[in-house]
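> Please find the sequence and the predicted model below.
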Amino acid sequence: MKIVISFILVISMQLHLFGVDYDKEARSIEEIFVKVVELYKEGNSKEARELTQSAYFSHFENLEAGVRINLGQKKAYAMEKQFGEIRKAIKASKDEQSIQTMIDSLNAEIKEILPVIKTGAKLVAEKSDDGGLSAAGIEANNNPWSDIYNQISSNLQSVSNAYDSSDAKAIKNAMNKIKFDLYRNTQLEIAIRRYANSKMDQMIQQIMGNVISQNLNLNKESLEQSLKDIDELIQTAIIKLPKESYALAPEIKIEEKKVDFAPTVQNIKQKMSDALKLYESGNMGEAISDVGDIYFDEYEASGMENKIGAIDNPLKTATEASFSKIVSLMKSGASSDKIIAEQNELYSKLQTSLEKASEQTGGWALFIYALSIILREGFEALIIVAAVVAYLLKTDNKKHLNLVYSSVSIAVILSFVTAYAINLIFGSSLAGQSREILEGITMLVAVVLLFYVGFWLLSNAGAKKWSHYIAGHIKDSLSSGDSKALWWTVFLAVYREGAETVLFYQALIFDASSNLDFSMIGAGFMAGIIILLIAYFVIKAFSLKIPIKPFFIATSMIIFYMSIVFVGKGVMELVEGKLFVPSIIEGVPTISWLGIYPYYESLVPQGMMILALIAGIFIIKKRQLNFNKGE
């Protein structure tokens, strides 16, 4: 019980890191901008730009999740863009008043959204194909207004495109469709007036009417602001609509849910290009930071990582490795040609990911994906669990089997808790970063325990009088502390895979569009569990038939192999969590199944472990020889 309580306390501390004090972050942004203005007035443009960037990365990113959750992706992006505009204005040496006006406008907007993000709807799960509504707590499956909003948002974009083409007729047609077909005829107008706010309806109607009447007479800035206001007013109103309003909405045919990651890939390419320009201009630190943010803000926050991880985990792992390699190349001062070559390698993997993500994912495809996830993620844990169980049985320690059952049960429960906590702030770069760091730390702690257990087994493999040894030494050692090591070994083996497995299944559930699809996911999962159980009993039975000395040696070798793999993968999780930037070793290949990555930070500890293993085996052999001579 002490073990369980201590781990829960650790997890609670980790989850506390996920919490964000929105008021504090807003004050910090405001205070930083005061310093930015002071620095700019003093002629220190470079530091002013760096502080502006700090305001975004260190503080606004912590607000961004709340903005996305309650006001949608578009609002978050629009606010994010203002930080970039302020930075550009400073770089372009614009007058102080212009920069102060831009800062005041952004600060005012942050204050305006604070009450909404502090008291607004909680996140269910963000999906990029519903205009941010599900991220605002409105599940598209249950809320008929979400489809209406999607159509309005799409037509608002058509208005913007028509303006760029100076097509007055197209502007009028699109706006009339929004006002009459989508806003009025669907009875959204009545729902907002009755259940949300009649003044909000008046504002929406007034802005729509103004765009229709003014048409091309509006300048571009005024038009875009009007379209933005319409979008945000309707979105905010829909968030407020209660379930009683659903009766007014038209019946909507539920189509297969599908996320288009093409915009995500395009954003990654554009931002990578910008990061390369920064690197080439001598801003190495800024470029490295930007590449890390691209990974979290685009690849992970869009849901693309979990989607690809659910259907092709090696591709996901290879894509993550490409991000890390680009960062490492920049840190090493590599030539632009080498970085561009690795970026192209990344783009190729992203294109493959796009093709896989766009494939039909219904019926049997979902069954296969669901089956492969549990087999892939569960098999490593199964080997360790089966080895520990077989060890306890072979050494007449059946009474300690409850250690295994309790550690597995708690690991599974806490896997769901961790996944839920991550989902509460899904879409925030902090969420992805914290998850990677948590996974990395879990792996590295597991390495210490695995290495300990491996040596413990190996040191006992040479005992001659097994009946005497089993009756005494092993039972004593278990009762005096090694039981805790076994508990943690099993726990970490299961927990390490657990939370990620839950998130992969969540990605599959997002793709399900019918009861049949949900049934196929469930069937795939259950089939995988059955296969794992069969494998468990086969491994356990086979282990019991092996003489105890070969069993100890074989088990310790498997554990040592997994320890070395975990070191490499654990370090890479910390790299992906932006804990540090890796140092690349040219010419070393990536061999993920061995945990080999071309970085000093992973290869050096792996090399030290191998040397420690060789030295340990030599010492054990020498002790056993001396012991046998003395008998």
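Done, it's in. These numbers come from a predicted model, not from an experiment.
> only C-alpha atoms for contact and neighbour calcs from this point on.
Fine.
> so how far is residue 352 from residue 98?
45 Å (Cα to Cα, to the nearest Å).
> go on, residue 305?
Separation of residue 305 from residue 352 (Cα to Cα): 13 Å.
> what do you get for residue 401?
Where residue 352 is concerned, residue 401 sits at a distance of 45 Å (Cα to Cα).
> Please give me every residue in contact with residue 477.
Listed by Cα atoms under 8 Å, 6 or more residues apart in numbering, the contact partners of residue 477 are residue 483.
> Next, it: secondary structure please.
The assignment at residue 477 comes out as helix when based on DSSP: H, G, I helix; E, B strand; the rest coil.
> Just confirm residue 450 is within a helix.
Yes - counting by three-state DSSP, residue 450 falls inside a helix.
> hang on, isn't it packed against residue 557?
No - counting by Cα atoms under 8 Å, residue 450 stays clear of residue 557, with 10.7 Å between them.
> let's bring in a second model and compare:
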Amino acid sequence: MFLRLPIIRLVAAILFAALVAPSGAQAQLDYRDLMTRVESVLREAGADYAAGDADSARNKVQSGYFELFENLEGPIRVNVSAARAFELEAEFAEIRKMIIEGVAVSQVAARIDTQIAGIWATLPALEQGVVLRAEPAAGESPAAGAPAAPAPVEPHWQSVVAKIGEMIAEAATVYEAGDSERAREMLLAAQFEGYKNSLLESAVRRFRSQKADAAFNAEFSRIIGLARDGKPARMIAASGTVLVDELNDVLPGLPLLDGMEAAKTADQQQAPIRDWGGVSDDVMAEIDAAIATYQGGDPGAAISHVQNSYFDVFEFSGMEQALAVRDPAMKTTLEAHFSRIVGLMRASATPGDLASGRAAMQADFDSAVTFLGGGTETPWALFVYALIIILREGFEAILIVTAIITYLVKTGNRDKLPVIYNSVMVALALSALTAVLLKLVFRASAASQEVLEGATMLLAAVVLFSMSYWLISKAEAAKWVDYIKGTVDRSLGSGSLKALWFASFLAVYREGAETVLFYQALVADAATMSGIWAIIAGFAAGSVGLIAVYAIMRSGALKLPIRPFFMATGLLLYLMAFVFAGKGMMELIEGKVITPTLIAWLPEIPALGIYPYLATLIPQLLLVLAALFALVVLRRRAGTKAEQEDTGMGKA
């Protein structure tokens, strides 16, 4: 016993040394042998499945992954790419799924052949690539010739990458629960809020390479595509893990950008500086890809690509809303470029026309980037923006509501004013609720928001036109005293009051929800509490200004003779209906409900709701025809009435 114990120990030591000691070519895995064994197992799985033994086939696919391919996965990730390693890994699961679902034998065999070919295709890179080595333990000195210790990592970048990982993991959970649209939006947020707006993208571009940044953005797009294409949730989660690993790989030695500090107190924390130049580059890259798709003979896919770039890049990055808060005309100009490119593609435009459209778009995006700048807003700037928002968005509503209220007062129906006040209060409450639901609860896509606003505008156009006709028809009445004394009460029955209520409601609601969203965006840009107070002050000042506008307009309208008042109010409401009809259809175009047909010669006049598209022109032409028809009817009615009065006088 005494002799045998040392002998056993010696034999064990020799065997252990033989197993673990590297020598020559055995210093790395025998990739060929592993691939041969993986191929053999997959071929056997295919044969078992063809013979009707699905359980054995499934188990062999699992065995091929867990017992064999996992030894190849790390080297493929290092020497080829993390994405390729994951694709090959995921393919085992897909083959297993096909077997479970009873897919045709030929399809399973073809998938196995593709997988085997894909694995063997990585062999040259593995044999010529680096050998994975264990890192020295803590406190252990690296061997001579070993690479130097990695550079330190900024804690700020570590937290940014960790946040990206959390956002993708949460998106995978939401996706698995069945909410693919919400998951896709969360993945977009991981790309824009996590990677881009944190300025990690800018740091990667500046201190690593444009190629590295392009690879990261491509990986984000691939992961978003998994959610869009209905791939399993585990693929999204695993891809997120791989992406986080790749991001962590570039962090050692990655410095903070100028002016950034790793830590600030809560009150000193600056709002994130948006890389609007990067967003512009992303937009134009998507447009270039769409043009390439169009020139490749697939206009439908190209049009969809342009529309997706509008929502997934321009709107989702926050650039669209940042411009809407500061310069709506510039925002409208940029939005129009997307629709114009789509219109050109739909009209089978030449490469030269597309190139011209693309160049104009690039020039305007460059101007927008310069306009937005790169820093946070001063309290004074926030005050001015807050003031302008409420004045701008409230003015149209004030015009319509003032016209309705003044009409009631001038016709002796002051007691009906509470009906209009009620509609305004309901509209304000629902506006705020709609904005909150869109932003926080439903998290509706940008396209859904465009459709909601477009539908509201078109409905408002119909209501305003009917009111316009009604008011102008009253202006044609010959005996105003008799009308006011005898017919106002009858004409203002429950139906008419409902129409007036609905018109004022739509006027306020149409502007209200958008106004709330604008203020949310403005608050997000505020760096400190002083900025928040500046926004509150601007809103208060703007509200006082609207009250003053209302008082001046109502006072002036009350002084007008009743006939000119009815004519002017009717024409105002008709003009608003005309504008809403064009803008409403434009919102539906931007919401991808309608694919635009470009009318190249038509001018673009956003203030009048005129855009160079057939879809926006048709309802406006219908309104013009309806107005002409209404005028003819009113003229005939007036002529008939005059004849009847003349006849009555003659008989008298």
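Yep, that arrived. Note that this is a predicted model, so its numbers are computed, not measured.
> sorry, back to before: okay, residue 305 and residue 352 of the first structure: which has more neighbours?
residue 305 (23 against 13; other Cα atoms under 10 Å).
> Translate that one into the numbering of the second structure.
For residue 305 of the first structure, the aligned residue in the second structure is residue 320 (criterion: TM-score structural alignment).
> so how far is residue 120 of the second structure from its match?
Distance from residue 320 of the second structure to residue 120 of the second structure, by Cα to Cα: 47 Å.
> And residue 479 of the second structure, by the same measure?
95 Å.
> Likewise for residue 558 of the second structure?
Distance from residue 558 of the second structure to residue 120 of the second structure, by Cα to Cα: 86 Å.
> any idea which helix or strand comes after the helix or strand containing residue 154 of the first structure?
Using DSSP states H and E, residue 154 of the first structure sits within helix 145-164. Counting by DSSP H and E, the next helix or strand C-terminal to helix 145-164 of the first structure is helix 168-176.
> How far off centre is the longest helix seen in the second structure?
Longest helix of the second structure, by residue count under DSSP state H: helix 614-651. Relative to its chain's centre, helix 614-651 of the second structure lies at 46 Å (Cα atoms, centre = their mean, to the nearest Å).
> what does stretch 100-107 of the first structure give?
Distance, stretch centre to chain centre, for stretch 100-107 of the first structure: 32 Å (Cα atoms, centre = their mean).
> before we move on, what about stretch 492-499 of the first structure?
16 Å.
> likewise stretch 319-327 of the second structure?
So, by Cα atoms, centre = their mean, the centroid of stretch 319-327 of the second structure is 14 Å from its chain's centroid.
> List the contacts of it.
276, 279, 314-315, 330-331, 368, 372, 385, 389, 518, 521-522.
> How about stretch 525-545 of the second structure?
267-272, 376-380, 382-391, 522-523.
> Among the residues you listed, which ones are in helices?
379-380, 382-391, 522-523.
> From these, pick the one nearest residue 12 of the second structure.
residue 523 (70.2 Å; Cα to Cα).
> Excluding chain neighbours, give the residue nearest to the counterpart of that closest one in the first structure in space.
Counting by TM-score structural alignment, residue 523 of the second structure lines up with residue 509 in the first structure. Spatial nearest neighbour of residue 509 of the first structure, excluding adjacent residues (Cα to Cα, 6 or more residues apart in numbering): residue 518 at 7.0 Å.
> ok, the closest residue in space to residue 57 of the second structure that isn't next to it in sequence - contacts?
Nearest in space to residue 57 of the second structure, with sequence neighbours left out and distances taken as Cα to Cα, 6+ apart, is residue 45 at 4.0 Å. For residue 45 of the second structure, the contacting residues are 56, 57, 58, 59, 60, 61, by Cα under 8 Å, 6+ apart.
> do the same with residue 386 of the second structure
Shown in contact with residue 386 of the second structure (Cα under 8 Å, 6+ apart): 519, 522, 535, 536, 537, 538, 539, 542.
> can you rerun that using 7 Å?
Going by Cα atoms under 7 Å, 6 or more residues apart in numbering, residue 386 of the second structure touches 535, 538, 539.
> next one: residue 490 of the first structure
Contact analysis of residue 490 of the first structure by Cα under 7 Å, 6+ apart lists 384, 385, 404, 407, 408.
> Could you work out the most separated pair of those?
Maximum distance among the contacts of residue 490 of the first structure (Cα to Cα): 12.3 Å, for 384 and 407.
> which SSE is the match of residue 305 of the first structure in?
helix 319-326.
> next SSE after that helix?
From helix 319-326 of the second structure, the next helix or strand downstream (DSSP H and E) is helix 328-346.
> Aligned to residue 453 of the first structure, what sits in the second structure?
Match for residue 453 of the first structure (TM-score structural alignment): residue 467.
> Out of the contacts of residue 386 of the second structure, grab the one that's most surrounded.
residue 535 (25 neighbours).
> Map that residue across to the first structure for me.
For residue 535 of the second structure, the residue aligned by TM-score structural alignment is residue 521.
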